Every structure is written in C-alpha cells, then in structure tokens.
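Enquirer: Next come a sequence and a model predicted from it.
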Amino acid sequence: MSSQDESSGQGGAGDAVPEQLALIRESVRKAKVPRAKPRTWRGAALAGELPVARVLVDKGVLHLDRYFDYAVPEELDADAQPGVRVRVRFGAGRGSVHGGRREGGGLISGFIVERLAGSDYGGPLAALAQVVSPERVLSPELLGLARAVADRYAGSLADVLQLAIPPRNGKAEQKPSPEPLPPPPRPEPGSWVRYGTGPAFLSALADGDAPRAVWNALPGPEWAEELARAVAATLSSGRGALVVVPDGRVAARVDAALTALLGAGRHALLTADAGPQKRYREWLAVRRGSVRAVVGTRAAMFAPVQDLGLVAIWDDGDGSHSEQHAPQPHTRDVLLLRAAHEKCGFLLGSWSCTVEAAQLVESGWALPLAADREQVRTTAPLVRTVGDGDLARDEAARAARLPTLAWQAVREGLKHGPVLVQVPRRGYVPRLACERCREPARCRHCAGPLEARDAGPLHCGWCGRDENDWHCAACGGFRLRAQIVGARRTAEELGRAFPAVPVRTSGRDQVLDTVPAAPALVVSTPGAEPVAEGGYAAALLLDGWAMLGRPDLRAGEEALRRWVGASALVRPQAAGGTVVVVAEPTLRPVQALVRWDPTGHAVRELAERAELGFPPVSRMAAVSGRFGAVEEFLRTAQLPPDAEVLGPVPLPVTDAGRPRRPGGPPPGEQWERALIRVPPGSGAALAAALKSAQAARLAKSGRGEGETVWIRVDPPDIG
C-alpha cells in the first residue's frame, strides 16, 4: 500500500490530487483578508473581545459565494462561537463584500466561520439576530473540505454545506452523546489472507500509517467483513474511519459485520432510512467525538469524523455515489480530497473496477490490492456465453425466447437452490454500431457517439457534426445496426417455462434484500439483486446488448460492473455455480467477465480514453440551457486556452409527466448542451472560469438580464 506523506498530492491520478491540494491551499488564502478596527452598531453594547463575526449565509448562489461580517451583541457573545448556526438580516443594500446589511432585510440562516477583532467593511455592521444553537456543527476541517469541493465543481460553498450538515433537530441536540470507548484490539487478518498484500494493508492501518489501495474484491459475501476489519484496524490505532456505500441495503451488511466484529457502540450508521432525528443524533455523536467510525450512504462522505485515519468507498461505479443536488459532487472525488487534505488512508473496493480506479493505480497514487489468479478461479463461478449466432440457430430461443444453454443452466441450478435472472430495466437507449464487428460508431472529429434520430441523417451526439461517409475503423464495414432495447422476458414468461417453481421479483417497485436457499427463480433489474442464503446456484444475464448498446462512454464498463455484481452472488465453480450471459462472446466486456478480469478491462479502457482524450484522462464539463443561452455563456466565459468546446447539440425532449433530470430540460422543452474538454492540469482553471462566468450571469439574471444555464463538472454521462 502506498503511504501518505507531505508530497502525496504529487503524481496523483492524472491532475486530480494536485488540483485538490491546490484548491485547499486557495481556500486558506481566500480566508485571509485585511482587518480594520472594530465598529459599533447603533451604539449597542457589543462583545468586549472579537466583536465581529464572519458569517457564511445560507444563500447558494455563486455571486454571493463569500463571507459577510456582522457585529456580535454582548448578550450573544458566549454562544456566538465559530461553527454555530445563526440567523442574520440579509438583503439588498450591502455596502461591502464583507459587510452585513445595516438595517431591514429578511432573516436568513448561516454559520459563523470565525470571530474577529475588526472588519474591513467601512460602515456600521448589522448585528447577529439570533444564535440558533450553541452546537458547533461546522468545524474548520469541514469548512476547508466544503470550499475545496465547491471550487472543484464550480459550485457555491453554501450548497456544499447543505449536503454536508444535516438539518438541525432540537431533541437530538439536547440528548448527550455517549462517552467514547477506548480503541479496540488489533484485529486478525481473517479473510484478508486471500489477498497477497491484504495482511500488510491491515497492519499499516493498525500502525497508524496512511496506506492507499484499490481493492479488487473476490466474489462472495466476505467483502463486508473485510471492510469491517479495515475499520477495526484503523480504530485500534486510535484514529477514526469512514466507509461510504451505494445504498441502505449495502450499509446494513457492513453495519452488521462491524457490530459482529467490534460490538455495539463503536460506529454510527448514517443513512436516509434512519429518519431526521436519529440520523442527526448519530451525526452529532460523530461530530462530538463520541464515535470514531461511520458507515453510511452518499451524504456520509462529509461525516465529521475526528482524527480521520481511513476513508473507504465500496463500488464507486454505482450511480448512487453521484450527488444529484448542486454542485453534484461524486463520493470518490470527495474522499480523494479528504485523503489528501487530512493525510489519511484510502481504500477503493469493488468486485469490478472503474476506469478512475485503474487510473489511481497507473499513476502510482494507490497500489493494487488483489488476489492471485488461482484464488480468483477458486472463488468465481463458471461463466458461459450465448451470442447472436447461437440465438439465430437455436429453435428454442426463437420459440420460447430462452436459449437452450440458458434453459439447461436454469433447470440444473433449480435442483440445488435459487437461480438469479438479471433483466435490464426499461429505458436503455441503443447506440449505433458496425453491423459486421459491433464496434461502436464514433465521430471522426471528437470520437463521440453517432446518432440518427427519427431516421434522420447520421450526426455526432457530442459536437453535432453530420457524418455522411461513415465506415468502421476496425473492419471497414459500411452498415450500421441499432442494438436491442430493453427486456421482454418477464417473470410471468419464466413462470410459464418453469410452472412448478416460485418466481420472485426485485426491482424499482419492490427491492428484496435476501431470499432463502430453497429453489426459486429470482428476477431482478441490475443493482436490485437480493443476496441468497448460501449463494445462487446459477445466474442468467439476459439481453446483454441492452446494456452494451447504450449511447454512453461507460456502456461497456457499466455492463461489466452489473454482470460482475450479479455473478459475485453465485456460488463458486467448485460448488456448481454457473453464469450464462446472453451477449456477443467476442466483445471485450463479455470476455472480461468470462476470465473474471474487470481490472484488465479497466486498464484497456483507460488506455483507449487516453488516446482519444476522454475522461478521466481529460477533465470535462457540460453546459446546458435553452437555445442561444449556451452559446452566449460560452462567449462570455474566459475558458483556458487549451479548452476544446464540443457542440452545442440539441438534447432529447423529456416526455410530459416524467421527472426533470438535474441540469436537463423541463418536460416538453427543447434544450441544447455543449461539452468543454481540457487536458490534465487544466481542470481547476476550467472550473474557476465556469464558476466566474456563471456568477456574472446569475447577477445579471437577478436584474432581469440574461438567462441561466446549468453547469456540471465531470458529468457521469456524456453519451
């Protein structure tokens, strides 16, 4: 594992870690402002010492992303400490970027950032209206992290703090937190011995070091206990640990593993399912130092763990790790910021492997933590494939829509236990590919996906250029095909094929957590697969083209991640575990599944993206809005000299009645989007330029001039 030192940011994943450290240093620089002599307010008695409070108002707009100074009345002196929530007067008529409104204005919430002896504002200061609670919820460490996240994602500090600090609950604050427990004993390696450097990783954490690793977990249920042992090793060194997982079901498994290993009271569980009062009570226990370990979902990435020794994320490719509220940070990037800022250990674990994880290893910022091939073969199930050619020749497949090989695997598996059937959810949109070799059709200018909406001419979905003379760069073919959309094989159809077997479904309407070991067909959409007691006897992955054919840069990576996640729930090959995937066997993601080599797939994807200038090797931002607004925004933005603008191109119209996606057009409206790409090292400059341009535009919009646009830095979907 790679130890963290003073130069840990150098040589990080692309330009990610150096930029993160630069953002943190810049946030410290911004806080240093000249201070004038203290002022009084209308002759009222002010605090004798440090009579000025610098306040961050809860106003999440970019042109107000700064601090404001307020006078501290004598009666609020004791409670008005840095980190507490306050109410202040705020409105038009401010005389300075740091001066609070002198009189009038509405009450607005905020946080005291620091207490000062004076202010650089030239006029009388407005006084704090109220200290909401003496509880110090905003620590200097959390403030620095929030500022760095806001700068990285071209957002406002107030928006980040809304994500980081849960709403106040008075009853939770009144209840005292338990006394902190002494550090637990050093744990045994347990199943970490299956990985060559696993015991050394735990030992480094227990010794107080800061190892950094990308962990390719073996299939099976042991991963939760292995995460718990990493947390226990960190706690044994007297430090804190933070684990962020995709959803509440996964959090419950890690919670159970930690309780079994360490007992109750050692960690906090932060999930939305807990309810506001319980969640805030748990968060306060962490903030007060009563609890040193946290397991939670996305919002827990900001949990104020004291003396942090380890940050860990499980399954970083899951879309749940991408925040949908402004400024839309990703859990992985926030934890990278924390690892760099607080010089703590870092663990990225998954059954699969994202391109971002492969980049961390390739850059040397983190070291791989994986088992040898013999151990992988012992643990993984047998994977078999059914391609398009097999389906065409298979009479059973044409008649019953179930290939003979798949039908045999299901029949055999049902003799020994439950069988999982993964069905792609509705709504997967196909991309175009070469009819001969299935290579995705890409633009010759920017390598974006080619589209042909409503049987119209071929054009690029990124830069908008028409393509009138396309041919496949891989095989020279000239004919295109659209991939299969969605899944028509339902639980009812499987029930007719196997009438004596119970059929259970797990999906958007109802997600099952576990299923018994008895024979049954379990039909699930990707990500909703329940855990079977003792593992599934077999798994059937249907309609692979529905996932592989999405118009998304991550289509292959995401399909493999979904397949590996389902296959990891199947028993090992030695115990009869079999997986049948219905997809073209020659495709790279399918071959990676057969070999159980997601890391190799991610490494090859990373090399291709480096050649084409795709993220994460480059940094990218998406700007969307109504026609004309995007082009006007791009004209006013002072983009870096090496920035490349792709588009703008029209966005698909959202059907009426469907929810609006963040940054997407309202139902029925036609918007356009442009992509801005910069090489490594220019990501911070791009975010700063977009933030400055958006702040100026929002200021005009407030005066009835101009029209706002949406900005998303590092969009997860650029297809």
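Expert: That came in fine, so what should we check first?

Enquirer: Only C-alpha atoms from now on, for both contacts and neighbour counts.
Expert: Fine.

Enquirer: if I pick residue 644, what's in contact with it?
Expert: 676, 677, 678 (C-alpha atoms under 8 Å, 6 or more residues apart in numbering).

Enquirer: Presented hereafter is structure B, for comparison with structure A:
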Amino acid sequence: MSSDDGQGGGGGGKVPPEQLALIRESVRDAKVPRAKPRTWRGAALAGELPVARVLVDKGVLHLDRYFDYAVPEELDADAQPGVRVRVRFGAGRHRVRGGRREGGGLIDGFLVERRAESDYAGPLAALAQVVSPERVLSEELLGLARAVADRYAGSLADVLQLAVPPRNARAEQRPSAAPLPPPPPPAAGSWERYAHGPAFVEALASGAAPRAVWNALPGPEWADELARAVAATLASGHGALVVLPDGRTVARVDAALTALLGEGRHAVLTADAGPEKRYRQWLAVRRGAVHAVIGTRAAMFAPVQDLGLVALWDDGDDSHSEPHAPQPHAREVLLLRAAQDRCGFLLGGWSCTVEAAQLVETGWARPLVAVRDRVRTAAPLVRTVGDGDLARDEAARAARLPTLAWQAVREGLRSGPVLVQVPRRGYVPRMACAACRAPARCRHCAGPLEAPDAAALTCGWCGRPEEKWHCPECGGFRLRAQVVGARRTAEELGRAFPAVPVRTSGREQVLDTVPGTPALVVSTPGAEPVAEGGYAAALLLDGWAMLGRPDLRAGEDALRRWIGAAALVRPQTVGGTVVVVAEPTLRPVQALVRWDPVGHAVRELGERAELGFPPVSRMAAVSGAPDAVSAFLAAVELPAEAEVLGPVPLPVTSAGRPRRVGAPPPGERWERALVRVPPGSGAALAAALKAAQAARTARGASASGEAGAGAVRVRVDPPDIG
C-alpha cells in the first residue's frame, strides 16, 4: 500500500526495476526449486500470480479504478477472479500484524484479476480475507457494468452494487440443481396474430438474433407470447432474460412460462422473494443451472449464460429507471447487452415510446405489429368527451362525469365490471381557477395552492395560508380541484350507484385481479387490476390534467397510461367501450381513438428531431445549489458541440412531504442546468461530466448522491426535463 494514502496500488506506467525487486523475486518461474518459501513483507505469498487486482467497494468517482494487493499463500486457492474479498483501504487507522504495520480499515471488494507483477511502485498490502470462494463476478458481467458506468458517468462500484445481490451464506451452501436439457421448439400460438410473429419465433428457435419492437394487441395474450419467445430461445440452446415493470406482470409471465415449460426452467428475480431466495435463484443462474430469467428492474444485470434473447415489457414505465446511482434505465442496459452478447432483442408493450420508434427508424430493429383490421377487431371502441361537453353539462361537471360517461357506466354494469382511471391518489391535492383553469399559485413564492380541508387554502411550498385568492389571468374568484383522487371519486360513484360494489386500487392497496361480475373499479394509472373476462367499459377521467404537465413526455405518458387501461377492456366486437374525458382534437387523444401509438411515437420523434430533444440528442442534468452548479459548469471541459440550457430554479420541497428522486432537500433552493450534445457525442459528454465530478470529490466536495450546500448531482438521460 502506498505511504501517502494507505491504499492498494493503482494502475500507472512501468515501475523501475529496483523498486520491484521483491516482487520479481517472488514471481519467478514456479518450476524452479527454492530452498526458502517466497515471502512478501514477512508473509508467504502465492506461488504463481501473487498479485490480485481488486475493485474496492467505494462509489466515489476519483477512486473508480483497480488496486493491487498481494495474495498470501493461505488464500491462494480461494482468491480467484470473481470472488468477494476484503482488503485494507485508507490511511485513517493502522494496525500492527505479523510484525508489520497495515493501514486502513477493512472494506469489501471484488477480485478482478490475478497477475504476475504489479504496476504500482510502492509496497503492496495483502488481501485480508476471501469472503467466499463463490465466483459471482464474471468477465461478461464486469464488462457490462463498466459499459453502464461509462454511459451514465458513474462509478463501476455503484453499478456492481446494483448488479450483484448481497451475499447470503446459507444460499451459497445449497447446491443448485442440474440444468435441464433444451425444450422442444414451441408453436407460434397467438404470435400468429402479427404479420411477422411466427417468423420471429422461428428465428429465435434456430439460434438467430432477431431484433424487434413489438406493439402488442390489447388483451391478456401478451404474457403467453413472451413465454413462447423465451421457450423458443431455450430450444436453441441459448439463455433468455425478460425484464418487467412490477411484481404483478412478473407473476403473469411466471404463470405463462410454468404452464408452457413446467417447473425448473426459469428463475424469478424480484425483491418480493426475500434476500435468501432471490440470491439462491441468482446463484442458480450464475452457475448455469437455469438459463431463463424473468424479473423486475434489477434483473437487467442477471448473469444469464450464453444469452440468446433480452426482452423488456413496457419500457415507458417509470419503474424501469433505477433511482440509485448512476441511475441506469433497463432499456439502455438491455441494448448494451444485446450489442455485447450479439443476441436477440425484443421491446414490447401495448403503447410505443419515442425511443422504441427511434430503434425502428434507424433500422436497428424491425417492427412487429398486427395489420389494421386485426387491431380494430381486438381493441375496444374509444369515445371522447371534450371540455365543451363538460361546460354544457353543469350537473355532470360537479361530479366530473358528463352524460356520455354516465351512459357508458350504466350500460357496462349490465354485463360486467367498469374501470375508472383517475390520474392521482388521494383527496383534492391542487387547485385551479374554475373559469380558465390556470393553476392557483401563492402570491409570495409562486408555489401551488392546496386544500387539505374544505376551509383553508395553503401553499404547498412555503406553507402560508391564502384567504383572498383571485386569478391573475382572468380575475375569477372560484376555485376547482385540478385533480380529484381515487378515494374521492370512489365516494362519488358509490353515492351515484348505491347497489353496485366499488373497489379501489392504488398506493394503499393494489389489486391484482377482480371478478367478472358488475362492479366499479377505481384505480390510479398503473394499478389497474385485471378483470376476469375483461372490463365491460372504462372511464379515463381528468385527461387534461395528465396532458397539461410541464414535461416533454406528457403526451406520450398520458397515451401510454390510457392504452394500458383500455387494453384491459373487452374488444368492441363484444361491446367493450372506453370513454376518455379530454379535448378530442389533441394528438394523444386522437391516437387513442385510432389505437395508433406507433404513429403517435413517430410524429413525436420527428418533432424532437427538429427541436434537438432526446432521444435524437443526448442530454444530462446538472442540479444543486446555485453557486455549486455555476462552479461545476465553469470547471467541466464539455465537448465543443455541447449546449448548456439554463440553469433554472427547481421547485422547493416542503418539509415532511415525499421527495422525488433528484429533488432538492426540503427547504433548499436548487437550480438545474441541462447540457445537450448531438448524436455521437454522448460518450464524450459522459466522460467530461465524470471527470469533473471526480475532481470535485477528490477535493472533498459533496458527491452526487449526498445532500448539502456544495452537492452537485449529475444525471445522464434524465427522464424528466420539463
């Protein structure tokens, strides 16, 4: 270890021979007999390859490199590449052991490589411990983690914390079952509904690597179709990986795979399984006992051997974006894996994101869609209700349900359950002018006004009460709720239909399924339960609130959430009807009426190309205290073609309220700047931001994941740039 910082040696140039005399003496040809054992600082060393290159578990950017340690003879057999180790790191403490001083406390790490010599000039500390002889870090996983770290301007140690689950000794001690032979190729099944569906399954079964963007037809068949794609890949002798947004979708694909292939053919990786079971399943995959994996976000790093297919369902779902540093998105990780392993790729969903449209537009992937006649047959009938209809129907306006919506509910309840989607949870969170719908804001800080009870308005930012509000836009004095949540909506519907059961699905309790009997099911987006036999009808309320968000993805996200709910409704051939309460002329509403999410995504992609917005360009967000952001932007060496937008103030988070990922600490005023580069410069942008952040952390400044006045957070490809 070096004398100045007490840590293991890093990379560098060749060391003068006189400084490596002891190492050279210890690593001479093992076949040469020696009278004395080879030693290093008084301890016997491994006979061959006595230097271990270790990645220490330090997520700070200026330490994002390997460190060299000597391998004691007693650890030689277990100290193999890929195992977990513990080493001494840092100069804060020193201990005397075996007649020599050793610096720093013990820290976890991964042994990456065994070498004959070290490039480090000073003496090396010895490995303190091999935690387990289980080789959990393969070369493929290490290469993937490095690629993800470089793409997102993060550290390799942070990525490996996401990729390798914590150790469980009891799970390691249990042997994995022997791998099963490949299954026979499956039939195309419901893939026949798509123009090139059978050909895609046949290509996977033959060992080819097709790449497709799949616009799934509405209905429950998507889970079986994913299972058949996995089965076809297994039949070719290759492995398969499917990443899904939540535990409910994982359970559906799990059931479909079990029904198709039986038990023991796939592993399920979700947090709900618990640490021991999840690690046991992960080890079975790492050891090659299982060749297929389905799971939620963390499964994107699953060490599937001989990978033949990576698949992602509903890539627009927020849950695919990792909240922990360096905050990778599952879609981008799977794209890296497809390129690294040269395997098949399937991006599927009922809707279509702009990123998916770009993959087809560039020719990297092929579209996998059904013909229009098949789409019209499978989709429900979609009817629209605009603001003009609400204005002419004052009685229905008070309950947010115009006449058309009431009729759809009454008719639907005659034959089955009716789904009611509301955009937010809870009771009346924000207020707006009843006349022009301009958001009601505080006179002091411009924060949003809220009504926690019927008597008083308060600011959601500064907490000041507002007693005499009037609209600065039109002069009106009447307020209305911007969004009325699920519980309030359920109460209103319960009073209107007293003989009908009302169920809610949201944050407090998310329902998985509901019976096919008449009932009202009020749900927030993404929490809609599946109805047996499909819903008879669906109401999509407060569409203007979803479309009015100040976000580049507002239209795309609203359409995705609407289609996700409408896909659970019966086809129009058997009376399935969807009513959307939103301005009928808006593009997302028209795309829903025509059931054309692909066309909407293609038009959005064209507009973003004209404006230079992602995904056509690459973008990064730099946020923090104003002085810290200014200093960071002044120090970073951005590519010549980079453009800095901002900085602009971020909303202040009130104390005691939930804080979104990347939001400032409660009460602190932060700014955010966006840095944009054209295609082809994303790697240079990430490298520049990483170097600047590493320089800050080396000087002792706050890291990107810490709070404080000097903190600067850097996020590549931020999902929200509104």
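Expert: Noted; the coordinates are in hand. As the structure is a computational prediction, the values presented were derived from the model and not from experiment.

Enquirer: just to revisit the earlier point, closest to residue 343 of the first structure out of the contacts of residue 644 of the first structure?
Expert: The shortest gap between residue 343 of the first structure and any of those belongs to residue 678, at 28.0 Å (C-alpha to C-alpha).

Enquirer: so what's the residue most central in space within the first structure up against?
Expert: The centre of the first structure sits closest to residue 321, judged by C-alpha atoms, centre = their mean, with a distance of 2.7 Å. Contacts for residue 321 of the first structure (C-alpha under 8 Å, 6+ apart) come out as 245, 246, 298, 330, 331, 332.

Enquirer: With residue 528 of the first structure instead?
Expert: Shown in contact with residue 528 of the first structure (C-alpha under 8 Å, 6+ apart): 506, 507, 508, 511, 512.

Enquirer: so can I have JSON lines of these showing secondary structure, distance to residue 239 of the first structure and neighbour count?
Expert: Formatted as JSON lines, these follow (DSSP: H, G, I helix; E, B strand; the rest coil; distance: C-alpha to C-alpha, whole Å; neighbours: other C-alpha atoms under 10 Å):
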{"residue": "506", "secondary structure": "strand", "distance to residue 239 of the first structure": "39", "neighbour count": "19"}
{"residue": "507", "secondary structure": "coil", "distance to residue 239 of the first structure": "39", "neighbour count": "17"}
{"residue": "508", "secondary structure": "coil", "distance to residue 239 of the first structure": "39", "neighbour count": "11"}
{"residue": "511", "secondary structure": "coil", "distance to residue 239 of the first structure": "36", "neighbour count": "16"}
{"residue": "512", "secondary structure": "coil", "distance to residue 239 of the first structure": "36", "neighbour count": "16"}
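
Enquirer: with the residues you listed in mind, which one is nearest to residue 406 of the first structure?
Expert: Once C-alpha to C-alpha is applied, the member of these that ends up nearest residue 406 of the first structure is residue 506, at 20.2 Å.

Enquirer: Tell me the spatial nearest neighbour of that closest one, not counting adjacent residues.
Expert: Excluding the flanking residues, the one nearest residue 506 of the first structure by C-alpha to C-alpha, 6 or more residues apart in numbering is residue 524, at 4.7 Å.

Enquirer: follow-up on the earlier one: which member of the contacts of residue 321 of the first structure is positioned nearest residue 2 of the first structure?
Expert: Of the contacts of residue 321 of the first structure, the one sitting nearest to residue 2 of the first structure (C-alpha to C-alpha) turns out to be residue 332, at 17.7 Å.

Enquirer: Counterpart of that closest one over in the second structure?
Expert: Under the alignment (TM-score structural alignment), residue 332 of the first structure pairs with residue 331 in the second structure.

Enquirer: what's around that match, how many residues?
Expert: Residue 331 of the second structure: 24 surrounding residues under other C-alpha atoms under 10 Å.

Enquirer: Please identify which pair of the contacts of residue 528 of the first structure lies farthest apart.
Expert: Farthest apart among those by C-alpha to C-alpha are 508 and 512. That separation is 10.1 Å.

Enquirer: For residue 690 of the first structure, see how far away the residue nearest to residue 543 of the first structure when sequence neighbours are not counted is.
Expert: Once flanking residues are discounted, residue 543 of the first structure sits nearest to residue 582: 5.7 Å by C-alpha to C-alpha, 6+ apart. In this view, residue 582 of the first structure and residue 690 of the first structure are 44 Å apart by C-alpha to C-alpha, to the nearest Å.

Enquirer: cool, residue 682 of the first structure as well?
Expert: 12 Å.

Enquirer: More neighbours: those two, which one.
Expert: Between residue 682 of the first structure and residue 690, counting by other C-alpha under 10 Å, residue 690 is the more crowded of the two (25 against 19).

Enquirer: ok, then the element right after the helix or strand that contains the more buried one?
Expert: Taking DSSP states H and E as the definition, residue 690 of the first structure sits inside helix 683-702. Proceeding N to C from helix 683-702 of the first structure, the next assigned helix or strand is strand 710-713, under DSSP H and E.

Enquirer: No further questions, thank you.
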